[in-house]
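Engineer: What follows is a predicted protein model with its sequence.
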Amino acid sequence: MEELKVFRDPLYGYVKVSHELIWKLIQTKEFQRLRRIRQLGGVFVVYHTAEHSRFSHSLGVYEVARRILYEVSDVNNTLTEKEKLITLCAALLHDVGHGPYSHTFEMIFNTNHEEWTKKILLNEHTEVHQVLESYEEGFAKKVVRIINKECYLDDCLGANCHHRIMSSIISSQLDADRLDYLQRDAYNTGTSYGEIDLDRLIRSFLIVDNQIAFKFTSMHAIESYLLSRYHMYWQVYYHPVAISFEIILMLMFRRVKALIEAGYKFNVDISLIKKIINNQLTTEDYLQMDEPWINYLIQHFCREQDKILADLSNRFMNRHLFKYITCANQQELDTKYQTLENIFSKYNINSDYYLYRDTISKEAYQYYTDDYL
């Protein structure tokens, strides 16, 4: 590639693309689809500026990974140019398998975005697969293995195996993914919880025994990162109003499933939903699913004859959310839930669709077990 391509970015100034392969991957329809999937799902109903996409996040992860690969001397001197390119591709494409409303979609339909990422990258009919294979035969599989933390068993030999390093840059307790989303989500929600010293953290990267490690002198920057992550979960990602919004979406599609099983005739084409339920979804089908598509369905659900589906859909579209009650422990939760169930039964309110309980928790750090291979 003769000239450097750049994307303006509010966090990094510019996202820099100097390799033609990366530029071509960005232009594929599978990657462009990420423009139509929000990064934060239902958080925008709380923080109205949280409209940023998986596309901008994926570019950000690529940029952070690029800086780690080329600005950290240990990493730059250890990995070959091809290994760096594989890592950059993995950073760019790690979220390409996300569905509309991301993690809520996965809970509703029991899908896994990591599995769909693998399917999309390895499907010979996708543009992203064809671009990867045009660089080198078998290149798509190498990128998938880094995203999924799989070793290339045919060429991974002891001290010469760098795949753990490559995967750790993309996915670990302190990686390019988290370093970008904490900053980007904080910026777009207008909160200060996700502010971290990115330059200091990148400078702290080391390679010890063929693994990513960090300088002891950067302990305070790492502590700040962990606390930022903790506060972002409790103040943004687990905000009860955002969770209420996502629960309504989940209950709405629970109702859709029940109506399909009952033979209900919808006023809108739900063939893709039926394919998901029946495990008949192809990669081509999956790639049709984005947030404009699901919002189009919900707009039609608002006018369905089924009162429960219409009500839940209108609540979702117009932010008429459920009220929430917090409980200190499981016993209190069980007691209050049973009391509400009795009240709902007395007034003939269907608790399957209007009463929901959930438990959330988030540790700032989780110890990893050595299950890489």
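Structural biologist: Good, I have the coordinates. Nothing here was measured: the structure is a model prediction, and the numbers come from that model.

Engineer: alpha carbons only for contacts and neighbour counts from here, please
Structural biologist: Noted.

Engineer: all helices for the stretch 101-250 of the chain, in order.
Structural biologist: Ranges of helices in the stretch 101-250 of the chain, per DSSP state H, counting those that start in this stretch, are 102-109, 113-122, 127-135, 139-147, 163-170, 176-189, 198-203, 219-232, 240-261.

Engineer: Out of the ones you listed, which gets nearest to Glu3?
Structural biologist: Checking those against Glu3 by CA to CA gives helix 127-135 as the closest, at 18.7 Å.

Engineer: what is the orientation angle of the closest one with helix 113-122?
Structural biologist: Helix 127-135 and helix 113-122 are oriented at 50 degrees to each other (axes from the mean of the first three to the mean of the last three CA atoms, to 10 degrees).

Engineer: chain center to helix 127-135, what's the gap?
Structural biologist: Its chain's C-alpha centre and that of helix 127-135 lie 23 Å apart, by CA atoms, centre = their mean, to the nearest Å.

Engineer: List the buried residues in it.
Structural biologist: Within helix 127-135, the residues that qualify as buried are 127-133, counting by 16 or more other CA atoms under 10 Å.

Engineer: Let me know the closest of those residues to Tyr47.
Structural biologist: Comparing the buried residues of helix 127-135 against Tyr47 with CA to CA places Val128 closest, at 33.0 Å.

Engineer: hmm, back to that, out of the buried residues of helix 127-135, which comes closest to Tyr181?
Structural biologist: Nearest to Tyr181 out of those is Val128 (CA to CA; 23.2 Å).

Engineer: Surely the closest one and Glu30 touch.
Structural biologist: Yes: using CA atoms under 8 Å, Val128 is in contact with Glu30, at 6.6 Å.

Engineer: let's bring in a second one:
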Amino acid sequence: MTYKLEMLPREKVFRDPIHNYIHVQHRVILDLINTKEFQRLRRIKQLGTASFTFQGAEQSRFTHCMGVYEITRQICDNFKRNYPTKNPGDGLWNDDERIVALCAALLHDVGHGPYSHTFEHIFNTDHEQWTQRIITSKETEINQVLRQVSDDFPEKVASVIAHTYDNPQVVQMISSQIDADRMDYLLRDAYFTGTKYGMFDLTRILRVMRPYKNGIAFDYDGMHAVEDYVLSRFQMYQQVYFHPVSRGMEVVLTKLLQRAKDLYEHNHMNDFEMPSLLIPFFENNVGIDDYLSLDDGILNTYFTLWQNYPDEILKDLSYRFLSRKPLKSAEYDQETEKILPKLADIVESAGFAKEYYTSTNTSYDLPYDVYSPNSNKNRTQIEIMRDDGSLIELSTISGLVNALTGKISGDERFYFPKSMLVEHPDDIFSNTYEQFQEHIFNDEII
């Protein structure tokens, strides 16, 4: 279907440290950017608790979504210029799909909650489902803007997020093992964390991308740029996203929200200012307005108030989070996992409620995988196109990628208060310190 879309009288540009200029030519894109639901993303950090480790990591979901839009726009321009469809079903690019791709790219993260994945874990929310709900609900400004294109346009955009849209090229632009989303967050997160692990040649990758009937492939002579992207993604996960200190702050945040939820469920918040915006989440009865009312700043305001709360655990965890007091950690494996209950008991005997001051945190990633028809969660593999038009999967021609294929990387950590590592000869820790040290060695602590 061809949509009649209003073009802006003059292109609008947004300055960006990663892409230099982000170009907006369609009225619908500018209108989406100006909706209250999209502007809310300015108030949600892209990397959550990672900013406690990498002080520059203050970028927002807003800037990331704008970047994903811009990369998708460049992909569409490349496809239109070099691979325009000539006959129906020829597998080349139909530029009528552009506006669906651009809107999905811009809105793909609009359903993220405050502190993103930590919040999802505590309150059992799913940002992709919320994204689809926000797009398709007539209550939202986003939906109203999209319906100006056509009555069924919000559902089309949401189906891209759900991976059910009927054009696999559009779906893979936004969600695959090498997509606009991943390419932007790797470059953006590397820039703002001050690391170099996520750097790769975006310009070259966009140049060698090409559509085919079942999705997107990459020219054979661009294989090494794609290979470099896979390796940079692996390094970013190991060195940045899985950093043990960031995870230590994530554990504090998780326990803090859990304590607040437990107090509410036991009617122990009646004598203190009620966290009204969190009540729908405590009661598992969340509407769209409830969901969109929360952002990082709202949670931080509650945490500030809770530093004066009469409950000592909530007060202490609020202080620890706002004042950057992460829990310490030690790696464990299948052999040493059996001592974790003993360690938790020692922590409790030192005066810390183990339910709130000990935790395990597992961070694993699959850097690259190939399609498996028997897998519960199939991944779209990276296809390399030879000169004759035949396709070959990346890991079969790249020794470096093959070394990472199907190999899960990461670690498992046990988190506990830093006090357990400090000897206090005259107080409650005098006995527990030595017991704890029997199992925890300093060279394992990070």
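Structural biologist: Everything's here; your move. Please read these numbers as outputs of a predicted model, since none were measured by experiment.

Engineer: How close are the two chains, by TM-score?
Structural biologist: The TM-score (TM-score structural alignment, normalised by the length of structure 1) is 0.93; 360 aligned residues with a CA RMSD of 1.6 Å.

Engineer: about what we covered before: save the buried residues of helix 127-135 of structure 1 as TSV, and put in distance to Ile349 of structure 1 too.
Structural biologist: Converted to TSV, those look like this (distance: CA to CA, whole Å):
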residue	distance to Ile349 of structure 1
Glu127	49
Val128	48
His129	50
Gln130	53
Val131	53
Leu132	53
Glu133	56
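
Engineer: I'd like to know which of the helices of the stretch 101-250 of structure 1 lies nearest to Ser58 of structure 1.
Structural biologist: With CA to CA, the closest approach to Ser58 of structure 1 among the helices of the stretch 101-250 of structure 1 belongs to helix 176-189: 8.2 Å.

Engineer: Which part of structure 2 matches that closest one?
Structural biologist: Aligning helix 176-189 of structure 1 against structure 2 (TM-score structural alignment) gives residues 180-193.

Engineer: What's Leu317 of structure 2 aligned with over in structure 1?
Structural biologist: Aligned by TM-score structural alignment, Leu317 of structure 2 pairs with Leu312 of structure 1.

Engineer: Aligned to Gly113 of structure 2, what sits in structure 1?
Structural biologist: When structure 1 is aligned by TM-score structural alignment, Gly113 of structure 2 is paired with Gly99.

Engineer: all helices for the stretch 251-400 of structure 2, in order.
Structural biologist: 279-282, 288-292, 296-306, 312-322, 340-349, 354-357, 399-404.

Engineer: Deepest-packed of these, please.
Structural biologist: Sort the helices of the stretch 251-400 of structure 2 by mean neighbour count, taking mean count of other CA atoms under 10 Å, and helix 312-322 sits at the top with a mean of 20.

Engineer: Give me the mean distance between that helix and structure 1.
Structural biologist: In the superposition with structure 1, the average deviation recorded for helix 312-322 of structure 2 is 0.3 Å (mean CA distance after the TM-score superposition for structure 1).

Engineer: Show me what that helix is packed against.
Structural biologist: helix 244-265, helix 296-306 (3 or more CA pairs under 8 Å, 6 or more residues apart in numbering; DSSP states H and E).

Engineer: same thing but at 10 Å, please
Structural biologist: Contact here means 3 or more CA pairs under 10 Å, 6 or more residues apart in numbering; DSSP states H and E; on that basis helix 312-322 of structure 2 packs against helix 244-265, helix 296-306, helix 354-357.

Engineer: Is it possible to get TSV of the ones you listed that adds distance to Leu277 of structure 2?
Structural biologist: Shown next, in TSV, are these (distance: least, CA to CA, whole Å):
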stretch	distance to Leu277 of structure 2
helix 244-265	12
helix 296-306	8
helix 354-357	23
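
Engineer: Val286 of structure 2: which of the ones you listed is closest?
Structural biologist: Set against Val286 of structure 2 and scored by CA to CA, these come closest in helix 244-265, at 14.5 Å.

Engineer: what's the closest one aligned against in structure 1?
Structural biologist: Using TM-score structural alignment, helix 244-265 of structure 2 pairs with 240-261 in structure 1.

Engineer: Fine, thanks again, bye for now.
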